[in-house]
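**Student:** after the sequence you'll find the predicted model.
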Amino acid sequence: MPFTKISTNKLKNRFLQTDVLISSSIIVILLIMIIPFPPMLMDFFLALNVSLSIIVMLVAFYTLKPLEFAVFPGMLLILTLFRLSLNIASTRLILSEGYAGSVIESFGGFIVQGNYVIGIIIFAVLIIINFVVITKGATRIAEVGARFTLDAMPGKQMSIDADLSAGLITDQEAKHRREEIAREADFYGAMDGASKFVRGDVIAGLLITCINIIGGLVIGTVQNGMEIGEAAKLYTLLTIGDGLVSQIPALLISTAAGLIVSRAASEGNLSEELVSQLLGDPKTLMLGAFFVLFLGIMPGMPFIPFALMGGLFITLAYKRHEDEEQEKTAEAQQQELPEGETDSVEDYLLLDTLELEIGYSLISMVEEQQGGDLLDRITSLRKQLASELGIIIPSVRIRDNVQLDANRYIIKMRGIEQGDGELLPDYHLALVPSDFDANIQGIETKDPTFGMDAIWVSGKNKSEAEKFGLSVIEAGAVITTHLMEVLKKNAHKLIDRQMVKRLVDNIEEQSPALVEELVPEGMRIGEIQKVLKRLLRERIPINNLVTILETLADHCPQTQNTDILTEYCRASLSEIITKRFVGEDNEIVVVMMGSNLESRLIQQAQQGGLNANTLGLEPSLVEQLYKNASSTFEDMIHQGYDPVLLTSPVLRHTLFEFLAPILPDINVLSYNDISQNVQFQTFDRLHLEQAELNEAATV
């Protein structure tokens, strides 16, 4: 008995599931075509058909984007099949019983006033409106939308790849955007086919109506012995009622299909856009009111209707004008200082940490009303860099500078220019390799980030550049990529004591014992800042801040020397450092120090005579060492390797300070920075002639 009860409940729950009910409804639709139903049940099905059509049209009306109603193509087939099954069932009742329920009788009697001639005319007008106007237009829009969507897919995919390469979006965001593009293409392709259902439904409704009229006349006169006029009145009225009750839902569904496929460029629901775009300009409303009133005073024209419409337009124009004045007043009040405050001179002494100055032609890239997405891109950029580097990227203040060229921009950090470039907002930047010889129409330029040869191509030439395999980047991605490289290069300049305090406080929530041990007895915030700045200057992320603080807590009791503490931290982060340079064969290609030169420098370091300016060498030797280093590392870069110098931990920091002014991209590693399971491959050795070293040592 308990087993039977549990099984019954499970069966009941499964039957009441939505997917089971919907799939079962398809079977019911097929049964309607086959099994005769009483007129009362037909009334219910016809009312359901009208109700569903109204709901579908309202949903389409308030849908913001087509993909929000992605189920529409499949649902269109089900609703079409449902209407056709009702046509078959109503035809059976009309021809067999001469009565098909109250709904059809009301449409055939009350709506057309019992006159089948009027009913035929109304039915014909509905067919023309639905078939010639709405269905044909919706079908054409669906065809064009499907073609254009498929043509635009490669460009959209390239844009996603460019944003992903620039670090503006994550892998998950890129995957989501690719899926959305695929869904959009599938939707328009499905709508292109589904619109044929609507067109076929109209034709089927017209044919069924003609067949019903002819069949009713034959059955009424031949089988039932009715007069031809009586038979025509009875069966024609019922058939027209059946046609009207079928065509009105079909008209609603066709309208919904037209609304869905024509809303590609909309940003709000249709009612909001109609009010804002059609009735949003008071000047247009006043001109319209003038012409409407002018028509009203023309001889023979009824004045009252035109006067009412003109008065309505004037009222709307006046109200819209008042709304605009209130908006302007509110904006002006927001820009003014609060009462009791004055414009302080001290405010002008504070420099913005990060600032982006743009020419007036680039303002459209910032303003969302003009389709600009630069603010969103910068927000994503700040999040990505915070995750990669482990620091809090300050907000970027964007200013328009009338003194700049229209297409120029400048990136500043605390008032000092760090980078600049020029953009063409409506163009795309195609990066051109050195061996590229194809002729592409565009404006030659240089990539502002890396100085590579590039071409600004217009939208119509973008696909041509992509066919040649060139990387094509939007103007917004160009400026954010440049900003990202500037921030990575100057990350050590961004980290101040306040930021370090926030980072340490964040760690304290997770590891309170660590922070209590280190701060303030072990090290002050300023001392921790120096270590973090050293790491960031050599492009080592500090996102593993717990490990860094643990290392400082372990070694700060023995020494407070920032250089030594930084080397300890680098050793703790050796796996992270190694990962940057190791190749697929688990090797790091490095330049080694010549043994004689390294021994000489270590000896000077132990004697305390090593400095980063000259390494204790004569000027001629310094110049010779600079030349040898430049030549060696240029060859290394040309062969596709990262410029890495491997040396003793005692010399590492001093050599970096010595070489960084002439080789900004140099990476100086010590043996402690490399994981033990990684092999070295020596690219070359950095040395001076033995005779020159001996002479310098003698001096």
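**Tutor:** Thanks, I have it.
**Student:** drop to CA atoms for contacts and neighbour counts, all remaining ones
**Tutor:** OK.
**Student:** dump the residue contacts of T284.
**Tutor:** With contact set as CA atoms under 8 Å, 6 or more residues apart in numbering, T284 has no partners.
**Student:** correct me if wrong, but it is in a helix.
**Tutor:** Yes: assigned with DSSP: H, G, I helix; E, B strand; the rest coil, T284 falls within a helix.
**Student:** any idea which element the residue of the chain positioned farthest from its centre lies in?
**Tutor:** What lies farthest from the middle of the chain is G225; by CA atoms, centre = their mean that is 71.2 Å. Assigned by DSSP states H and E, G225 belongs to no helix or strand.
**Student:** okay, now the one to match up with it:
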Amino acid sequence: MKIKDLVVLFGVILIIVMLIIPLPPPILDVLIIFNISISLLIILVAMNTTDSLQFSIFPTLLLLITLFRLGLSVSTTRSILGNADAGNVIDTFGNFVIGGNAIVGFVVFIILVIIQFIVITKGAERVSEVGARFTLDAMPGKQMSIDADLNAGLISDSEAKQRREKIEKEADFYGSMDGASKFVKGDAIASIIIVAINMIVGLIIGMMQMGMDLNTAVITYTLLTVGDGLVSQIPALLISTATGIIVTKAASEGSLSGDITKQIFAYPKLLYVTAGTIFLLGVATPISKLLTFSMVGLLAFAGWQLQNVKARAPDLDQPLDDSEETPSDEMRSPENVVNLLQIDPIEFEFGYGLIPLADTNQGGDLLDRVVMIRRQMAIELGMIVPVIRIRDNIQLQANEYVIKIKGNEIAKGEVLLDHYMAMSPGFEDESIVGVETIEPAFGLAALWIGEDMKEKAEMSGYTVVDPPSVVSTHLTEIIKRHAHELLGRQETRQLIDHLKETYPVLVEETTPALLSIGDVQRVLTNLLKENVSIRNLPMIFETLADYGQLTKDMDLLTEYVRQSLSRQISTQVSTKNEPLYVVTLSGSVEKIVADSVQQTDHGPFLSMDQAHSQKILDSAVEETNRLSQMGQTPVLLCSPAVRMYVRQLLERYLPNVPVLSYNELEVDVEVQSVGVVNAE
């Protein structure tokens, strides 16, 4: 065991010894001086800490010092009452400090007790209580902030762990201080009682056992008692003050003395105002002119000196480069405004009633779900979803949330945290009652039901989901639908750099030799726009390298890429060992579409008259709706030559219906046509 550990153990044993075994006055003198010294050291350390956690041992130390002081009081009381002698230190405080006047000493002692008990101890106790409550109340918000920064990638896992540990330590510290401050209050009360006992019992012992007359007994025991009270109350006052400093001092980068001098003397002109006030006081009142005018001169000189130091400060800090902006210029610099123009790619805002969704202390797992959504999108779509900014918005309704893409509101919804969303299996059960609503992700009719109705709804075939699942599903679908908007040139560059690590030759041959990053981004966004995963980047780049020499039309290149991804697309739209039910285009419709394509310098585009386009659209809607009513996912099938133009024609009205060409289906996929789009 280390020596410092032995010292602490010896100190605890010494406290027990003082409570049981009488100690001679010389040892009491040493312990009293040690008590004063350690108390002074504690208050100096408290003044020079910049953060309360730097003195985290203070609550425990406070208890040990209080117990030590009470043990010392028991020993000195035993010595005073038993021998009318408590050592040189107490005798000095009783005679020299208070001038040998018992009444004066008693008054000074009472004043110290009042200051400590009513002012400092009471205040420190209240501040500790409020600090503990505020720290505990602020924990959920701090935890949310850490989780949001971690999810945003602003901090690492280790930094997040350190911050969480600091929050926990702060809560433990202020909770401990709240309890420890009660011991300080009890110590002050015990000191008053001990002094009263020493005085009363001392008079009785002095006159009845030691044969002293009343005057001698009063002088002897009053001086000893008051001296003992002073040597115990002065350290107690220092410890109580240190308690107040610890719990009231906000975290800063400097010590208490540095903060005081820096902040109080930050305004030199106010020293002139103070000097003027003291000058008027000296002129208008009988107070000594020498005293007041001396103070006026001191204040005026201090103000003048500080003003000169403040005026020279910019010159001392002036950079060698004269072209560098001054702080005032920096504030006016447009760069400070530019930071406000930053738009988050994805934002999820919610009302105050949905805070438990994101608060891990209340069981919320939204942040974990967001991480899983980003991983799911990387697997399904092959793209890195940007950071999803999660924040509360007091302008929203309590249970409302909004999803934004690049600053624009894309979708919104409302959830009831204490309910479950139940969606019927196709038939309604009248016994299932709840609040009618619409499932936000797919627009299905649903009910918000209570916990008591959940099991019954599940038995009736309803799909029952909790609020976090409703929100995460909605967010997932929104990201899928708008994935092409989230993939910019910068994100495309990241994907290319990642591919280059394993396929350097393929990347070097494709870009920038054949295609620019913008060209590649155009192809990838075309794929994402139709919900085609871009995870197979090697295959995509192989196709771009093959056909990039033949055409610079990115839409046509996209068609070639789609055909090379035929196995992936077939797997996406069909089920193994089951036929794929499709709606095909009649020969006349395909001819109308092909004849409506016009070639320009900027590439081909579809120019179809309103009559034909409306007929084709009406027929496509009718056939796909009929296929949906059969319980099948509608798929539109056409020839490769017109696929992209048909998609352009239908994407606004049938955005979720896949439009495929025959070349995009594998030969082993069984296709059954259940409808034909006509223009008649």
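**Tutor:** Cool, the structure landed. Small disclaimer: the values here were computed from a predicted structure and weren't measured.
**Student:** hmm, back to that, now the equivalent of the residue farthest from the centre of structure 1 over in structure 2: how far from L112 of structure 2?
**Tutor:** Alignment note (TM-score structural alignment): G225 of structure 1 maps to G211 of structure 2. Distance, G211 of structure 2 to L112 of structure 2, by CA to CA, to the nearest Å: 33 Å.
**Student:** stretch 242-256 of structure 1 vs structure 2, average distance?
**Tutor:** Average distance, stretch 242-256 of structure 1 versus aligned residues of structure 2 after superposition (mean CA distance after the TM-score superposition for structure 1): 1.2 Å.
**Student:** read off where that stretch ends up in structure 2.
**Tutor:** Using TM-score structural alignment, stretch 242-256 of structure 1 lines up with residues 228-242 of structure 2.
**Student:** continuing past the helix or strand harbouring N215 of structure 2, what's the next helix or strand?
**Tutor:** Per DSSP H and E, N215 of structure 2 falls inside helix 214-248. Following helix 214-248 of structure 2 in sequence order, the next helix or strand is helix 256-264 (DSSP H and E).
**Student:** nearest spatial neighbour of the residue most central in space within structure 1, skipping sequence neighbours?
**Tutor:** Closest residue to the average C-alpha location of structure 1: R177 at 6.6 Å, with CA atoms, centre = their mean. The shortest distance from R177 of structure 1 to any non-neighbouring residue, by CA to CA, 6 or more residues apart in numbering, is to I160 (7.5 Å).
**Student:** pull the number of nearby residues for that neighbour.
**Tutor:** For I160 of structure 1, the neighbour count with other CA atoms under 10 Å is 20.
**Student:** how close does it sit to E180 of structure 1?
**Tutor:** Counting by CA to CA, the separation of I160 of structure 1 from E180 of structure 1 is 12 Å.
**Student:** can you check D563 of structure 1 too?
**Tutor:** On the measure of CA to CA, D563 of structure 1 and E180 of structure 1 end up 51 Å apart.
**Student:** I'd guessed I42 of structure 2 sits against S240; true?
**Tutor:** No: in this structure, I42 of structure 2 is not within contact of S240 by CA atoms under 8 Å, at 10.3 Å.
**Student:** pick out whichever of these two has more residues nearby.
**Tutor:** S240 (28 against 20).
**Student:** tell me the contacts of the more buried one?
**Tutor:** Each residue near S240 of structure 2 by CA under 8 Å, 6+ apart is listed here: Q116, I120, T121, A124, V184.
**Student:** mind giving me the packing neighbours of the longest helix anywhere in structure 2?
**Tutor:** The residue-count maximum for a helix in structure 2 (DSSP state H) belongs to helix 157-208. Using 3 or more CA pairs under 8 Å, 6 or more residues apart in numbering; DSSP states H and E, the elements in contact with helix 157-208 of structure 2 are helix 58-83, helix 122-152, helix 214-248.
**Student:** how much does that helix stray from structure 1?
**Tutor:** Relative to structure 1, helix 157-208 of structure 2 is 3.6 Å off (mean CA distance after the TM-score superposition for structure 1).
**Student:** that helix to helix 122-152, inter-axis angle?
**Tutor:** Angle of helix 157-208 of structure 2 versus helix 122-152, following axes from the mean of the first three to the mean of the last three CA atoms, to 10 degrees, is 170 degrees.
**Student:** separation between the equivalent of A89 of structure 1 over in structure 2 and G548 of structure 2?
**Tutor:** Correspondence of A89 of structure 1 to structure 2, assessed by TM-score structural alignment: S75. Using CA to CA, one obtains 97 Å as the distance from S75 of structure 2 to G548 of structure 2.
**Student:** which one's more surrounded, these two?
**Tutor:** S75 (23 against 19).
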